[in-house]
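Student: coords below, sequence missing:
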C-alpha cells in the first residue's frame, strides 16, 4: 500500500511536477501573453468574438441598470404602503389616499418609464428577473391603495395599460430635389412588461398587508371592517387554490404564507364574534390577537402546496 502511494502513479503528490531543468517550466502568463501577441485581428473569427463580447457587455450593463431601478421602485413602494397604514380615522382618509395616489403616479411615470426606455428594442423576458421584485412590490402598493379606496381590485390589464408610454420618434429625412426635407416626428409606444404571473405574486403579498390592516382596525375599534377584510382575503385564497398544480414553486410558497395570514384573521374574527360581548372594548383587541396565536393551523382539505 505504501508503494502505491509513493510510486510514479501516486496521483496528487506528483501532479503539477515538472522533470528536467527548472528553467524549462513555461508560465501560464507568459504563454497567454504570447498567444495575445500573435492574434490576427483581421481574422473573421476574432472579429465575430469581439462583437459577441461587446453585446454581452451591453446586456450586462443594461441588466444592472434595470436592477438599480427596481431597487428604487421597491423602496418607494414600501414607503407608500407604510403611508397607507398610517390613517386610522376617516378625517385622514382623503389626505392619505390622495398623497399615495400622487406618489404611485409619479412612480409609474418616472422609474417604470426608465425601465421601458432601457428595454426598448430588447427581449423583455431576458430582463424580467431584474425588476420582478420591484414590480411585485409596486403591485402590492397599488392594489392596497385600490382596496382602501373602493374595497375592490381593478383588472390587471388596467395596471398593464398604465405602464405603456408614448414617446416621440424621428423619421429619417430623404433627399428631394437635391435638398433634404426637414425631419418629421411621429410617436410610438414603449412599455414595461407586466405578466399575469408577476401580478399574482403581488396579490399574494397584498394579503399580508390586509392582515395587518385587519388587526389595526380591530385595535381602533372598527370591528365591521375586520370581517369585511377577512372575507375579501378568503375570496383571494379560494382563487389561489385554482393555481395549485399548475403554478411554480414561488406561488406555492406565497400561497402558504397567504394561508397563515387568513388563519390569523379568521381566528381574530372568531374570537370577536364568540367572546366579543363578554370582553371590554378596550381589551378586545389584545384578547383577540392573543387568542389567534393559540389556535393550531389545520391542513386545508385536499390542499398540499408542496
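Tutor: Here it is on my side, so go on. As the structure is a computational prediction, the values presented were derived from the model and not from experiment.
Student: switch to C-alpha atoms for all contacts and neighbour counts from now on
Tutor: Fine.
Student: show me where the stretch 151-300 of the chain has its strands.
Tutor: 164-171, 175-176, 179-180, 184-191 (DSSP state E, counting those that start in this stretch).
Student: now tabulate the ones you listed in JSON lines and tack on mean neighbour count and distance to residue 82.
Tutor: Below are the strands of the stretch 151-300 of the chain laid out as JSON lines (neighbours: other C-alpha atoms under 10 Å; distance: least, C-alpha to C-alpha, whole Å):
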{"stretch": "strand 164-171", "mean neighbour count": "13", "distance to residue 82": "27"}
{"stretch": "strand 175-176", "mean neighbour count": "8", "distance to residue 82": "58"}
{"stretch": "strand 179-180", "mean neighbour count": "10", "distance to residue 82": "56"}
{"stretch": "strand 184-191", "mean neighbour count": "13", "distance to residue 82": "28"}
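Student: would you turn the ones you listed into a markdown table with distance to residue 234?
Tutor: A markdown table is the format used below for these (distance: least, C-alpha to C-alpha, whole Å):
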| stretch | distance to residue 234 |
| --- | --- |
| strand 164-171 | 32 |
| strand 175-176 | 66 |
| strand 179-180 | 65 |
| strand 184-191 | 33 |
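Student: between the ones you listed, which gets nearest to residue 265?
Tutor: Counting by C-alpha to C-alpha, residue 265 lies closest to strand 164-171 out of the strands of the stretch 151-300 of the chain; the figure is 36.9 Å.
Student: now for the strands of the stretch 151-300 of the chain, which one comes closest to residue 132?
Tutor: Short answer: strand 184-191, nearest of those by C-alpha to C-alpha, at 14.8 Å.
Student: just checking, what packs against the closest one?
Tutor: Here strand 184-191 touches helix 111-118, strand 164-171, going by 3 or more C-alpha pairs under 8 Å, 6 or more residues apart in numbering; DSSP states H and E.
Student: output these as TSV; include the columns distance to residue 129.
Tutor: Converted to TSV, the helices and strands packed on strand 184-191 look like this (distance: least, C-alpha to C-alpha, whole Å):
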stretch	distance to residue 129
helix 111-118	13
strand 164-171	19
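Student: to residue 95, which of the ones you listed lies closest?
Tutor: By C-alpha to C-alpha (comparing all of those), the closest turns out to be helix 111-118, at 24.0 Å.
Student: now the closest one and strand 164-171, what's the angle there?
Tutor: 40 degrees (axes from the mean of the first three to the mean of the last three C-alpha atoms, to 10 degrees).
Student: second one coming, line it up with the first:
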C-alpha cells in the first residue's frame, strides 16, 4: 500500500485550507459588491433629485448680484413707517476694498474660498453635518461665501426656508456664479450685499454709517468688526452691545491669525483696541432704540 510523503500531505493540507479560505471569502465579496451597488444607486438617485430641484432655480444676473436690498414698511393702517433700501448705499468696487477686509471675511466665513472651484465645499458640508448631529442642533453652517451670496440675492434667509429643494437650487446657482465670475468679483458682490443693521446694506455703507469713513480709512480692528457683523448684525451692534461686538470681532481676528493673514503682534494690538474706537456719534439715540426692537423682526 502506497503511503503519501510528508511533502504530499503538506500540499494537500494547503489546498484544503485554500479552498476553505475561498469559501469564507465569497460572502464577504458578495457583501462588498452589494454595498458598492447600493452606493452607486444612491449617487445616481442623488444626482437625479438634485437635477429635479435645480431645474426650477430662479435666474441670477450681474445686476441682481450687485443690487442692494430694498424694502418699505407700513403700519397696519397704511402709514409709512420706514424704508430699508439702497438709495443711501455706498457701493464699494473691488479696488476700494482693502485686502485686509477680504482676508477678514474669508477667514471667518469660508477659509477655503480661494481653493474652491465649485462654489460649494463638500468637506465643509460633511464637517458641519457631523458637528450639528453631534450637538443635536444647528451650530455650524456648511455654506460657502458664494452660497451665502446666492442666498442673499435670490432666497429668503429664514431658517424655515432651508428645504431640500431650496438647498439644491442654491448649490446649483452657486456653481453657476463660480463659473461666470472671478473670486474678487464674488467677494465684491458679497461685501456689498450683506445687511449691516440700521437699514444699511454693504460694508462700504456700514463704514460710512459707523465711522464716517471709507473702508480704506479703517484700521484692522474696525475692519474685523465689520467682517463679523453680518452673522448677527443686531446682536453685534457696537453701540448697544459692545461686549458682544468685541467678542465677535476678536473671533474674526483669531481666525485671521490662524489663517496666517496677520502676525501675532497685529492680532494682539487689534484685540486690545476699544471696540467703540472711532465710532461716529449720531445726533440722537432714538434710532438705536427703535432698531433694537424692529431689527429683530426685519431680519
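Tutor: Perfect, I can see it now. Values in this document were obtained by computation on a predicted structure and should not be read as measured data.
Student: quick TM-score on the pair, please.
Tutor: Comparison of the two superposed chains (TM-score structural alignment, normalised by the length of structure 2) gives a TM-score of 0.26, and 139 aligned residues with a C-alpha RMSD of 6.8 Å.
Student: I'd like to know which of the helices and strands packed on strand 184-191 of structure 1 lies nearest to residue 71 of structure 1.
Tutor: helix 111-118 (10.1 Å).
Student: show me where the stretch 51-200 of structure 2 has helices.
Tutor: Assigned by DSSP state H, counting those that start in this stretch, the helices in the stretch 51-200 of structure 2 fall at 62-66, 99-109, 122-135, 145-154, 164-180, 183-193.
Student: for structure 2, just list every one of the strands.
Tutor: 71-74, 80-84 (DSSP state E).
Student: picking up where we left off before, so which of the helices and strands packed on strand 184-191 of structure 1 gets nearest residue 257 of structure 1?
Tutor: With C-alpha to C-alpha as the criterion, residue 257 of structure 1 lies closest to helix 111-118 of these, at 28.0 Å.
Student: whichever helix or strand comes after that closest one - contacts with which helices or strands?
Tutor: Using DSSP states H and E, the helix or strand that follows helix 111-118 of structure 1 towards the C-terminus is helix 128-150. Applying 3+ C-alpha pairs under 8 Å, 6+ apart, we find helix 128-150 of structure 1 packed against helix 44-84, helix 93-109, helix 196-219.
Student: got the buried residues for the shortest one?
Tutor: Yep, that's helix 93-109 of structure 1 we're talking about. Going by neighbour count (16 or more other C-alpha atoms under 10 Å), the buried part of helix 93-109 of structure 1 is 96, 97, 100, 101, 103, 104, 107, 108.
Student: of all the helices of the stretch 51-200 of structure 2, which one comes closest to residue 47 of structure 2?
Tutor: helix 164-180 (10.2 Å).
Student: what angle sits between that closest one and helix 145-154?
Tutor: Orientation check (the same axes, to 10 degrees): helix 164-180 of structure 2 against helix 145-154 gives 110 degrees.
Student: buried stuff in helix 164-180 of structure 2?
Tutor: Neighbour count says helix 164-180 of structure 2 has 165-178 buried, by 16+ other C-alpha under 10 Å.
Student: just the angle between that helix and helix 183-193, please?
Tutor: Using the same axes, to 10 degrees: helix 164-180 of structure 2 against helix 183-193 is 130 degrees.
Student: one step back: can you list the buried residues of helix 93-109 of structure 1 in CSV and add distance to residue 28 of structure 1?
Tutor: Compiled in CSV, the buried residues of helix 93-109 of structure 1 are given as follows (distance: C-alpha to C-alpha, whole Å):
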residue, distance to residue 28 of structure 1
96, 65
97, 65
100, 60
101, 61
103, 57
104, 56
107, 52
108, 52
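Student: now, which of those sits nearest residue 197 of structure 1?
Tutor: residue 108 (19.3 Å).
Student: make a markdown table from the helices of the stretch 51-200 of structure 2 and add distance to residue 203 of structure 2 to it.
Tutor: Listed next are the helices of the stretch 51-200 of structure 2 as a markdown table, based on distance: least, C-alpha to C-alpha, whole Å:
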| stretch | distance to residue 203 of structure 2 |
| --- | --- |
| helix 62-66 | 13 |
| helix 99-109 | 9 |
| helix 122-135 | 25 |
| helix 145-154 | 14 |
| helix 164-180 | 21 |
| helix 183-193 | 6 |
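Student: out of those helices, which comes closest to residue 18 of structure 2?
Tutor: helix 122-135 (41.8 Å).
Student: buried ones in the closest one?
Tutor: Using 16+ other C-alpha under 10 Å as the test for burial, helix 122-135 of structure 2 gives 124, 125, 128, 129, 131.
Student: next, find the distance separating residue 66 of structure 2 from residue 150 of structure 2.
Tutor: 11 Å (C-alpha to C-alpha, to the nearest Å).
Student: one more: residue 178 of structure 2?
Tutor: From residue 178 of structure 2 over to residue 150 of structure 2 the distance is 11 Å, taken as C-alpha to C-alpha.
Student: in stretch 59-70 of structure 1, what counts as buried?
Tutor: 62, 63, 65, 66, 67, 69, 70.
Student: and stretch 260-271 of structure 1, by the same measure?
Tutor: Quick answer for stretch 260-271 of structure 1 (16+ other C-alpha under 10 Å): 261, 262, 263, 264, 265, 266, 267, 268, 269, 270, 271.
Student: look at the nearest residue to the fourth one once chain neighbours are set aside and say how many residues are nearby.
Tutor: Translated: residue 264 of structure 1. In space, and not counting its chain neighbours, residue 264 of structure 1 is closest to residue 292: 5.7 Å by C-alpha to C-alpha, 6 or more residues apart in numbering. By the measure other C-alpha atoms under 10 Å, the count of residues near residue 292 of structure 1 is 18.
Student: cool, and residue 189 of structure 2?
Tutor: Number of residues near residue 189 of structure 2 (other C-alpha under 10 Å) recorded here: 26.
Student: wait, isn't it in contact with residue 65?
Tutor: Yes - using C-alpha atoms under 8 Å, residue 189 of structure 2 is in contact with residue 65, at 5.9 Å.
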